[in-house]
Structures are given as C-alpha cells and as structure tokens.
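Participant: kindly generate the corresponding structure for this input.
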Amino acid sequence: MKDERDREISSKEVLERTGISRATLNNYIKMGILPRPSVRIPEAGATGTKRIGYFPRWVLDRIDEVRRLKNDGLSIEGIVDILGSAEKNRGEQYAAEERLTDYSLSEKNVKTPSVRRNDVERHGKNTARIDLDSIGAPSYFINYKYEIEWINEAAERGIFSRRVSAIRDEEERNIFRLILDWEFRSNLTNWDELLDVHVALLKEHHLIDDAEELYDGMSRDELELLKTSCRKAGYSGGESTIRRVPVRLDGRTGTDDYSLYVSFFREGILFIYEHREELLDGIMEYLHNRGAVIQELLSKKMPTLIPFAVLVADLQESCRICAELPPEEYFEMIHEMRDILENVFKKYYGIHGKHAGDGMVYYFLKQRDSNYIVNALSCALEVKERMREFSRRWKDRKRWLNELYLNIGINEGEEYFGVLRASSSIEFTALGETINYAARISYLARFGSILVTKNLVNKLKNEDRRMFVMGLRKSHPEGEVFVENIFSRVIDLTGPDDPLKAKFMDVATVPVIELAGQREEGPAALR
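Facilitator: Next comes the predicted model:
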C-alpha cells in the first residue's frame, strides 16, 4: 500500500506543480481527461483540511500533454476525444485514418467517400518532398478573424478569380466577404455550397457564434445569406483537427470535383483543394506534421494589422558579465537561460521575435481564446521568478556575488505584424513604435523590475486589472515605499545626471508603472 501511495500526488501538489487553477482541475476530471481522485484523510504532516484528493503521478504528464495540444491548435473538445480514447486504449497507436474525419453537409445529403487504408498508404509516399510550394493545388490559410493570411496563385486563379494577395486591407480579405462578392458569385454557379462548407466547418469548431460578427459593413441581403447558411450547418459528431470535404465547383468553364482538406491550427485554418485528377501524394502525412506546416505557413503569411502586447527583456550589465566569464561559460549561461524561459513564454502563447544581443522579444497576439494582455503580464512575473532561481544556481556555481537580472518593458499597440525570412529560419517582427517603446522602457528598468506602459494598463478590464499589484517605488525619510496605482513619466524616473538620459528622449513623456506581483485571490493568470 505504501509503494502505491508513493506513486500518488495530492491535488494541492498538482495545482502547485502545473500552475492550473482548481476550477480547471475539476473541469478536466468532469471531461474525463483526468481520473477521479482517491479522497481520503491527508498524509501525516498535511494541514488545513480533513480530507484531500490523491491522483496517480502520471496526471502531471497528462496536464502537460493538454497544454501541448492546446498550443498545437486543438479545441478542448478535440483534446477530450484524443485523450479519452487514449485512456481507454492505452498503449495503442492511432492510425492516420482514425484522426481524419470525413464531413458532409447535413442538408445536401452529399455522400462523403470513406478513407481506406490504401488511401492513407498512398498519401504516405514522398512526404519529404512536400511543402506548400510543391503542392501546386489551390490553397489558402485564414486566421480566426476569417481573413486570408496566405494564398497561392492556384487558389487566386481557380477559386477566387482575382489577386487576393494584392488586397492591402486584411478586412477586405475576409473569406465570407470574398465569397459573397458579386463578382465571385457571377463566376461560380454553386457559390452557396462553398459558403455552406466554410460556415459549417467553422461553426462545428465553435468558431462562429453570430452571423452578424463575421465581418463589418455587410448588407442586409448578405446577412440573410449568412444566417441561412448558419441554420443549415450540420454536426458530424467530432472535432478532428483535419477534415476532408467533397467539393464541386461549377464555374463558367466547366465543373471540377475536389477533395478539400481542412486543417485546424491554433493560429488559423489551412484549406487545400485536391483535384480528383491530380491526387496529392503524401498530403496526409504532411498535414499531420503540424509543427512544420504551421512554421511554413507563418513564414509565408502576409503582414497583418493586429493588436498585440510586446515584451522586451534585457540582461542587466551583460557586457560586464561577458567580460568576467570565459566565452564558453558565457554562452552556456545564455543558452541555459533561454532554454528555461522558452517554456514560460510558450505557456503564455508568446511568439519569439527578432532581437539583437543577449535580450529577448516576445509578442502576445490578440486571439479569440486568450487574453493577450493578461498573458503578457503573467508571463513577465513568472520570468522574473525563474530568473531568481537561475541567478541563485549560478551564484552557487561560480561563488560570485553577481545577481542576474532580466529587466523587462511591456507595451501594447496595433501594428503590422509579419515575418522576416532568412535562409534557414523566420523571425517575427512588428512595424511601428509599439516595440520601440517597450525596448526603451526595458533599458529604464533595473534590478529585474517590470515596467509597463499606461497605454497597456488602460486596455485591461477592471477584473483583470485587480489581479495584479502595480505602482511605483518612492523615496521616503524612513526608506523606500511602494505606492500602488500611480504612474510616472519616463523622464521623471531618470536623474538629471543620468548618462543614458538622452536615450529616453523619444519616450520621455510616456507614463509607466511597475508590475510588482499578482494577487493570490485573483483568477487564474493563464487565459
């Protein structure tokens, strides 16, 4: 019995080690992601409760798996499907066809061909040669504002009959706006069937709540068409991350039959039209390599005007530390620091951006299923805590007095966000002043402090604002005091003889505040 209990972990430990809230833990139990705990009298030494729940230790790995699947773009319902099946069939491997769900429109009575094993085997060939450029089939990628972020020439010619990539305003690239355009409808006789496919797939993944919210400025007729399509949308009984939909396009020059592959990612949705006479060898294996696919898509996406928070972090006195350490140790320290913090940024959905030197830049994009500002602030606080632990380890190792501080500046804005492509990698960046302000403010921060612009704080909802402790440190005859909920201009935080004063002139009048902590009674930070 003792050996069995040694392999268990209390609910309190689960919460502490994973960072999830008790409400989330209870939801995972209700949905079958986690087993029901064994409730009993606490082990010797535990205090504060008469009875406590105990789980098998593998639930820690299960919660990490849930987080990974969320990052890969799965909805919670899709995760339940995967992990619930995995729990019932432990040790079994899913075949590719079990993860591919066919789809048919409920009112069209279209018979969807089943996926046979030889189909999967056929699709498994020549995987290494497949990428978006070599596919050649009409393809496009939309974000969760329904805007096309990438499209190839085949889709522009064969589906939309226009240069969608030349449209500068991303709102004008809205997929529903494009389908309901009079020119599109005049070129495609059965445009309404293609509309129904898009509406049904998105609605099934709970990505459409109200037809009126699909895009701004729609006419009354367009609204009625979208409402009708929403009412017709059926439900196929699952939320697989990959769909195969039979699609027929009746154009001016004739009829073409396709298998439309639809792959859902956290960043958006990829559509690939496989013509019945031009089969795509290896397409299924390619789509299941989700990390490589989304990396390629992100490298090709068109610049998008989007709200985001940006976090810039710089290692304090990095030049002095570099001079003190042998080169191999300095690089080891920097690599170790980045490896530790990378997991923190991933946890809060941060996207790594371009930054020169020893610092880091991460973007937190506004998305439907996450609070990007709360994520940025919560991430900064966890980074600060991890740096304290990291600094202690290096002090013990080197027997030195150096403290390793990562000074952080955070700002929010709406700018064009895109990628800079290198030969072997991609770098995300944003145009405009938002990142420049964050970078300047990070230089002003000292001893691991986190400075946040008033602009960002003003975007927080009241209940989110109450989650965090913010203020400024003020001099007092009896010592320094922390005064909550006050801001200061950057220029007022620099001394008259500060040699770096000129560096802050472009942000001199920007009001900032220090993020000092998070209130324990507040809601869960990760959203």
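
Participant: please make it C-alpha for all contacts and neighbour counts, starting now.
Facilitator: OK.

Participant: in this structure residue 441 contacts residue 407, no?
Facilitator: No. Counting by C-alpha atoms under 8 Å, residue 407 is not a contact partner of residue 441; they are 9.1 Å apart.

Participant: run through the strands of the stretch 301-450 of the chain in chain order.
Facilitator: 304-315, 351-352, 360-365, 406-421, 426-430, 450-453 (DSSP state E, counting those that start in this stretch).

Participant: give me whichever of the ones you listed is most buried.
Facilitator: Among those, strand 450-453 has the highest mean neighbour count (mean count of other C-alpha atoms under 10 Å), at a mean of 27.

Participant: from the contact counts, what lies against that one?
Facilitator: strand 406-421, helix 433-444, strand 511-518 (3 or more C-alpha pairs under 8 Å, 6 or more residues apart in numbering; DSSP states H and E).

Participant: without its sequence neighbours, what residue ends up closest to residue 10?
Facilitator: Once flanking residues are discounted, residue 10 sits nearest to residue 54: 4.3 Å by C-alpha to C-alpha, 6 or more residues apart in numbering.

Participant: the structure of the following sequence is requested for comparison with the preceding one:
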Amino acid sequence: MCPTVFGQRLNVLSSKEVLERTGISRATLNNYIGSGLLPRPEVLPPGPEHGAAPRIGYFPDDTVERIEEIQRLKQQGWSISRIAAHLAGGAQAQTAAPAPQAPAQVRAAQTAAAPVQPVAARPAVLPAPSPAAAPVTESAARRIPAPILTPVAVLVSTLQDAGELWLQLPAGEYFELVNEVWLALDGIFVRHGGRHGKHPGEGMVCHFLPQPAVSHLWNALVAAHQTREAMRQISSRWQARKGWDFELSMNTGVDEGQEWLGALRLSDPLELTVVGGAADHAAQLSRSAREGAIWITRNLVGKLSAQERGRITFGVPRADRRVLSSFSRLADLAALIEGSPAVPAALADLPVTELLDLSTVPPAPHSPVRPEA
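Facilitator: You can find the predicted model right below:
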C-alpha cells in the first residue's frame, strides 16, 4: 500500500511489499542495499495501517524491476561489482532521473521527528585471501584462454540468516566467524579438487572438473557432505562461546552439466567462471534449501555410477514421512520449507532431492563363492 502523508499519495513501495513481490529474503535485500545495487529506503512516518511501527522504509516504485534485473544478471554469472557498475552506468546514461523525493511536507515532518539512525550496511562474506591483482598487460590479454565446453559439477553453498548474524554479533566477531567458515570450507573444496568461483552474496561457489581416475561428481557430493559436518562443528563451538541456540548452517545446492568455462574478468591470475544451467540450478537450490540441507538434481544422481549411488541416501518429504530414493519438483519441495523463497517459474519443475547421508568408505568387494568339493 502506498503511504499518504498530509493527503498526498506517495508512489513508493514498503520493504514488505518488495519482499513479497520479488521472493527474496530480507538478508538479500540488505545485501543489495549495502552493495549499492539498490538505494537506501526513504524513512517516512508510519500510516495508521502500520500500528505502532516507529518508522517505515520505502523504496522507489521501480525497485521490483531493478531486483528482477539483478537476479537475471546474477544467473548469467555476473559478479556483484559488475552488476553495480552496469546499473550505475545505466543511471548515468539516462537524463538524470533523480530518485523520487518525498513532498516538502513529508521532509518537514521527518525533520521534526526524532532523528533516525541510518541502517547499517552488512558486509558480504570476505573473498579468499589472494595476492593483489596486477594490471593486465596487452600480452596477458592475448593469453586469455578461449572458453571451453566441459563437464562440470557446480556446488553453491550459502550462509543461512547472515543478516541476523550481522545484527547479533559485534563487527569483529562477525568477520572472525565468516573467516573461520571460509577457511574450513576452503580446505574441504581444495582437498576434493574444487575451483572457486564468484558468489553474489554470503557464501561460496565451487566448480569440480573431471580428473583422471576420479569422479568429479562424487568429489562434489563428498565436499557438500563434509561442508555440512564442518558447519555442525563450527556451530557447536560458537554456541558454547556465545551461550546462544543459534544454528549456523550453509545451505547447499549441487548440479552438473556440460557448461562453458571461461574468464569473465581480465585479471592476473585469471578468474574463471562457469556459465550455464548447472550454475543457475545450483544457485537456486542453495537459495531454496534451509537448515544446512543439501539439495541435488535428479540429473546429477542419474550420472553417478551404480556403486556411487549405493553409497548415498537421498529422498524427499511426503506428508508426514520421508520417501527415500525419490524426487520432487523444486517448487513443491520449497513450498514445504518454512522461510524458503519463491522459486522462479523457469525452475519450478526441476526434479530435485535432498542428500541425507553419504558413506566415504567404499563397500568391501564380494569374495567369490567357491563350489564345494
């Protein structure tokens, strides 16, 4: 509902309306604001429909379209910094259309009201430590490899309720926690041959490419399983340290496919990324999962060897029970999970399941049965 102040109707959207129309979480909305992708909300006096709310934040009425464009570019593999530059460039190219301003009466009312503290922007998860990138020379640009179409497994893991963590922890402890998670998961991914990619928010992306005598699909699943176990240990340590019952978890999505691998940024060393359906699917699974769940596609399960499939337990909930070795439409599975955002229509019918358990110990070979003499 658009607010009215002194009889004037304002063409803006409340944060609640933005969340309902786009299906994103409040943590994602805060991240977009902190990253400069969205303007900070205009804080206006509450209307009668808001009850005792002390203040309400409103966004320009084109915010929903802007978020849809951000999500579309993210699905195409764009980094947050690249999207921000693109949106800023588009805004400058237009004839200086300023952000909607509240009427003079509203601004006067705001001035007279008690001062409002600005909303603190929550930082995104720190990237992996790396040497400073050197300027790209002409010769380095010529060495950029052409993109290749290759089999790949894509793992996306996102820290659940990062916005709530930022509100509950002092800044120093927040960064300490984030880096502890990063270091633990980084070791797991490297052990299993994973290569880091860009994540648009609070989490990690890892690509697993084929290796001699090693299944890259199995490596991705083992990495996801060990990530969940590592997060349980980290969560227990922080619960003991803080005396809280907050469960730290990384929600993970994994898919595979024949995808394009290439460089999207001219840096040294080159930053490689995967663009294609598997990356989009894994990202959406990670956004939809909750409580540290690992969601994988039917396509990935079907590509495992018979021995590998025998070492995993997977299934989906049905009514009051869980049906093993079965799959569900992504939209139906997400609808059962409290707090899971809306699934885009393009991915609603994707067949998925939850990885419940995995055995890292291969089964013992069967001994041949000797005929009796």
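
Participant: returning to what we had before: the residue nearest to residue 10 of the first structure matches what in the second structure?
Facilitator: Mapped onto the second structure by TM-score structural alignment, residue 54 of the first structure lines up with nothing.

Participant: which helices and strands sit right next to the helix or strand where residue 54 of the first structure lies?
Facilitator: For residue 54 of the first structure, the host element (DSSP states H and E) is strand 52-56. Applying 3+ C-alpha pairs under 8 Å, 6+ apart, we find strand 52-56 of the first structure packed against strand 8-10, helix 11-18, strand 38-40.

Participant: go ahead and confirm residue 452 of the first structure touches residue 514.
Facilitator: Yes. Assessed by C-alpha under 8 Å, residue 452 of the first structure is found in contact with residue 514 at 6.1 Å.

Participant: from residue 261 of the first structure, how far out is the residue in the first structure that residue 162 of the second structure lines up against?
Facilitator: Aligning on TM-score structural alignment places residue 162 of the second structure opposite residue 318 in the first structure. Distance from residue 318 of the first structure to residue 261 of the first structure, counting by C-alpha to C-alpha, to the nearest Å: 49 Å.

Participant: and residue 27 of the second structure, what does it touch?
Facilitator: If you count contacts by C-alpha atoms under 8 Å, 6 or more residues apart in numbering, residue 27 of the second structure has them with 161, 162, 163, 164.

Participant: any idea how far the nearest residue to the third one once chain neighbours are set aside lies from residue 249 of the second structure?
Facilitator: Take residue 163 of the second structure and drop its neighbours on the chain: the residue closest to it by C-alpha to C-alpha, 6+ apart is residue 27, 4.8 Å away. Residue 27 of the second structure sits 15 Å away from residue 249 of the second structure, going by C-alpha to C-alpha.

Participant: equivalent range in the first structure for stretch 111-122 of the second structure?
Facilitator: Taking TM-score structural alignment, stretch 111-122 of the second structure hits no residues over in the first structure.

Participant: stretch 26-33 of the second structure now?
Facilitator: Stretch 26-33 of the second structure maps onto no residues of the first structure, going by TM-score structural alignment.

Participant: so what's residue 418 of the first structure closest to, chain neighbours aside?
Facilitator: Nearest to residue 418 of the first structure is residue 303, by C-alpha to C-alpha, 6+ apart, at 4.4 Å.

Participant: then residue 67 of the first structure?
Facilitator: residue 347 (7.6 Å).

Participant: neighbours of the residue mapped onto that neighbour from the second structure, how many?
Facilitator: By TM-score structural alignment, residue 347 of the first structure lines up with residue 191 in the second structure. Residue 191 of the second structure has 11 neighbours, counted by other C-alpha atoms under 10 Å.

Participant: any idea how far residue 219 of the second structure is from residue 191 of the second structure?
Facilitator: 9 Å.
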